[in-house]
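Chemist: Sequence plus the predicted model coming up.
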Amino acid sequence: MSTPRLWITRRLSDATLERAARDYDVVINHGDLPGTAAELIAASADFDAIIPCHSEHFSADVVAQFSDRLKIVANHSVGVDHCDLPSLKARGIAVTNTPDVLSDATAELAMLLMLGAARHAVAGDRIVRTGQWDSWSPAFMVGKQVTGARLGIIGMGRVGRAFAAKARGFDMEIHYYNRSELSAEDAKGAVYHDSIESLLGVADFLSLHCPATPETTGLMNAARFAMLPRGAVVVNTARGALIDEAALLSALESGHLAAAGLDCFQVEPGGNPAFAAHDTIFMLPHIGSATRTTRDAMGFRALDNLDAFFAGKTPGDLL
């Protein structure tokens, strides 16, 4: 068999690109801009495999125009909401993702966002950075304590469990909602709620770790924000579609929510310009998995899936 031809749509880690170049006839998008629909369609005729990121969108319309040459889409991501899986399957194109390897990095970032939102990190940094710190009093910048607080987690998959493990280091009381109750071994004492509404009522802090699906779009809306205890803090390192952003702003402006920590937004890149005026929103540009260790691991996981596929084996992360 000739060496499979591979298109890598974004600038991945150096170690990933070196391994890919060793094992495949690879073309790399060193310009590092998202692949357009036209480029994806053209690539389907020129390549046997694609390693895309979440920035490339395999919609039903795009997949319908694919050539028969493309055999596998090995995503450099855990989430696959950018892929129309039924359309790809109907064309006989295998799809894989990269679970497990980014759980700790994303959980670390969720912890950063939770702490930063709770302790006025945005306002504090601005005051010091701009030379406005000219006084102090016991009432100055009093925040919300994390230690010993009740943490609600929606989605106790790999990232949710990794975040819970880190939160236990702050002696937090862990509550969670999941599609099914975890085993005692996996729950590690976390309290299961069989409805989101039940969970929200006890969540001093709420962290979202579920995928974006038609069922979870707008999961946190005005009615559900109102169910949280007054002064709660909301963290989202999953997908921007989970939050009704207008409802979040309203809950913050009314004082019902104390703060929010966000790594993802409904519009990416760019985010929500209306958030910029609010020091109570601690924001980062969707960098939950952005550590060198994790980027290498994600790239290698995608290549592992390709290696298995072209060796005639079932990829470990086949969806």
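Modeler: Structure received. Numbers count the residues shown, from 1 in each chain.

Chemist: C-alpha from now on. contacts and neighbour counts both.
Modeler: Fine.

Chemist: Okay, helices next: where are they in the stretch 51-200 of the chain?
Modeler: Counting by DSSP state H, counting those that start in this stretch, one finds helices in the stretch 51-200 of the chain at the ranges 60-63, 85-90, 103-118, 121-129, 158-168, 184-187, 196-200.

Chemist: And the contacts of the third one?
Modeler: Counting by Cα atoms under 8 Å, 6 or more residues apart in numbering, helix 103-118 makes contact with 122, 143-146, 158-160, 162-163, 166-167, 205, 207, 233-237, 258-263, 280-283, 288-291, 294, all of which sit outside it.

Chemist: do stretch 57-69 as well
Modeler: 36-37, 40-42, 44-48, 82-84, 87-88, 91.

Chemist: What residues sit buried inside stretch 161-172?
Modeler: R161, A162, F163, A164, A165, K166, A167, R168, M172 (16 or more other Cα atoms under 10 Å).

Chemist: same check, this time on stretch 52-68
Modeler: Within stretch 52-68, the residues scored as buried using 16+ other Cα under 10 Å are P52, C53, H54, S55, E56, H57, F58, S59, V62, V63, F66, S67.

Chemist: How about stretch 2-18?
Modeler: Buried residues in stretch 2-18 (16+ other Cα under 10 Å): R5, L6, W7, I8, T9, R10, L12, S13, T16, L17.

Chemist: Now, of the contacts of stretch 57-69, which are buried?
Modeler: Among the contacts of stretch 57-69, those classed as buried by 16+ other Cα under 10 Å are A37, L40, I41, S44, F47, D48, C83, D84, S87, L88, R91.

Chemist: Secondary structure element for the second one, which one?
Modeler: Element membership of L40 [criterion: DSSP states H and E] is helix 37-46.

Chemist: What is that helix packed up against?
Modeler: helix 60-63 (3 or more Cα pairs under 8 Å, 6 or more residues apart in numbering; DSSP states H and E).

Chemist: The structure to be compared is supplied as follows:
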Amino acid sequence: MPAKPVRVVVTRRLPEPVENRLKGLFDVQLRDDDTPMSKAELVAAMQEAEVLVPTVTDQIDAAMLAQAGEQLRLIASYGAGVDHIDVASARQRGVLVSNTPGVVTEDTADMAMALMLSVTRRIPEGLAMMQRGQWSGWAPTALLGGRISGRRLGILGMGRIGQAVARRATAFGMQIHYHNRRRVAAETETQLGATYWEDLDEMVKRIDILSVNCPSTPDTFHLMNARRLKLMKPTAVIVNTARGEVIDENALVRMLRAGELAGAGLDVYEHGADVNPALRELGNVVLLPHMSSATEEGRIEMGEKVIINIKTYADGHRPPDQVVPGVM
């Protein structure tokens, strides 16, 4: 194999083992600062690279792709989601797009369960009390939460992550309900003890906790809008580890303030890092900084998938995780 045959530009700092592997295999330009590239920097990178390795923080639209160099042939995205890339425009320009599916399934499902427990058992309130030195001892009525055993869990999106959440929730004694674009196999339903709801409205009326696990598409934008949120029980909790724009955040804030929902656990937000300030003021909300996939093992596995996609492309073959418009 020729030494370092492909010019690769990476847009963010990656785990050291991943960067070392990239340096050993390709002619790679790494990012020194762990900050997102500006739009101008991204365009400059696409004018230089044969392979661009962006992350979910890099918005790559049609106008930017139109300025890419003729040598750009692959966008090997570091992450499972590709809603930050105009895949159709890339394809029209002869640029392949790949991602890293399946790697963060278990990590994200773990975090969904952590958020459910954090909200229903009021864990952040107890932690804050201990850190402030305000705990004076056990009391029969202090920090009363609710058990999740026996509760109805509604899963919005029954793909890899949704099914992983269902497996965990079953172990906690929860009843599994789900809504999905397509009904899963009967065998999977039986294994999970899951009830399918074709009508999302009917499901959200009945469940106690809703876990959002669907991708971001035009069809899922504000899928949980004001009207649908109002169908939920006032005792219900909503957890989102998928994409922030699936929920109408302003409507969610209004309902949480009014006591029309019991709580929320959020790891993603409608406007990314520009988090609605009102969410920080609510005591019945647990907020995390988009860390569901943040395990060392998961991030290194993501990097290995990126490397396999680049290496397969460099060898003249289709990347195993190529994203095809219309199949997403």
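Modeler: Right, received. Where do you want to start? Remember, it's a predicted structure, so these values are computed and weren't measured experimentally.

Chemist: picking up where we left off before, and the buried residues of stretch 2-18 of the first structure, which two are furthest apart?
Modeler: R5 and S13 (19.1 Å; Cα to Cα).

Chemist: about what we covered before: which of the helices of the stretch 51-200 of the first structure sits closest to R301 of the first structure?
Modeler: helix 103-118 (13.5 Å).

Chemist: quick one: the closest one to the second structure mean distance?
Modeler: Its aligned residues in the second structure lie a mean 0.5 Å from helix 103-118 of the first structure after superposition (mean Cα distance after the TM-score superposition for the first structure).

Chemist: Which parts of the stretch 151-300 of the first structure are strands?
Modeler: 173-177, 191-193, 205-208, 232-236, 257-262, 281-283 (DSSP state E, counting those that start in this stretch).

Chemist: and of those strands, who's closest to A184 of the first structure?
Modeler: strand 191-193 (10.1 Å).

Chemist: which bit of the second structure covers that closest one?
Modeler: Under TM-score structural alignment, the match for strand 191-193 of the first structure in the second structure covers residues 195-197.

Chemist: Distance-wise, check E281 of the second structure relative to Q67 of the second structure.
Modeler: 43 Å (Cα to Cα, to the nearest Å).

Chemist: what's H177 of the second structure in contact with, if anything?
Modeler: R152, L153, G154, I155, A194, T195, Y196, W197, M203, I207.

Chemist: A274 of the first structure pairs with which position in the second structure?
Modeler: Match for A274 of the first structure (TM-score structural alignment): A278.

Chemist: Its match: how many residues sit nearby?
Modeler: 12 (other Cα atoms under 10 Å).

Chemist: what's the distance between the closest residue to it other than its chain neighbours and N20 of the second structure?
Modeler: Leaving aside its sequence neighbours, A278 of the second structure sits nearest to V253 (Cα to Cα, 6 or more residues apart in numbering; 6.9 Å). Taking Cα to Cα as the criterion, V253 of the second structure is separated from N20 of the second structure by 44 Å.

Chemist: Then K305 of the second structure?
Modeler: Counting by Cα to Cα, the gap from K305 of the second structure to N20 of the second structure is 14 Å.

Chemist: Counterpart of P320 of the second structure over in the first structure?
Modeler: The pairwise alignment with the first structure assigns P320 of the second structure to G316, based on TM-score structural alignment.

Chemist: Please report how far the residue nearest to that match when sequence neighbours are not counted lies from G288 of the first structure.
Modeler: Nearest in space to G316 of the first structure, with sequence neighbours left out and distances taken as Cα to Cα, 6+ apart, is N305 at 6.3 Å. Using Cα to Cα, N305 of the first structure is found at 22 Å from G288 of the first structure.

Chemist: Which one's more surrounded, the two?
Modeler: The residue with more neighbours, out of N305 of the first structure and G288, is N305; 25 against 21, by other Cα under 10 Å.

Chemist: my read: P319 of the second structure touches N309, true?
Modeler: Yes. With contact defined as Cα atoms under 8 Å, P319 of the second structure counts as touching N309 (4.6 Å).

Chemist: what do those two both touch?
Modeler: S98.

Chemist: and stretch 215-227 of the first structure, which stretch of the second structure?
Modeler: Going by TM-score structural alignment: stretch 215-227 of the first structure matches residues 219-231.

Chemist: Return the distance of the matching stretch from the chain's centre.
Modeler: 18 Å (Cα atoms, centre = their mean, to the nearest Å).

Chemist: likewise stretch 129-138 of the second structure?
Modeler: The answer for stretch 129-138 of the second structure is 34 Å, by Cα atoms, centre = their mean.

Chemist: before we move on, what about stretch 108-128 of the second structure?
Modeler: 17 Å.

Chemist: which residues are contacting stretch 166-176 of the second structure?
Modeler: 109-110, 113, 148-155, 192-195.

Chemist: Try it again at 7 Å.
Modeler: Outside stretch 166-176 of the second structure, the residues that touch it by Cα atoms under 7 Å, 6 or more residues apart in numbering are I148, S149, G150, R151, R152, L153, G154, L192, G193, A194, T195.
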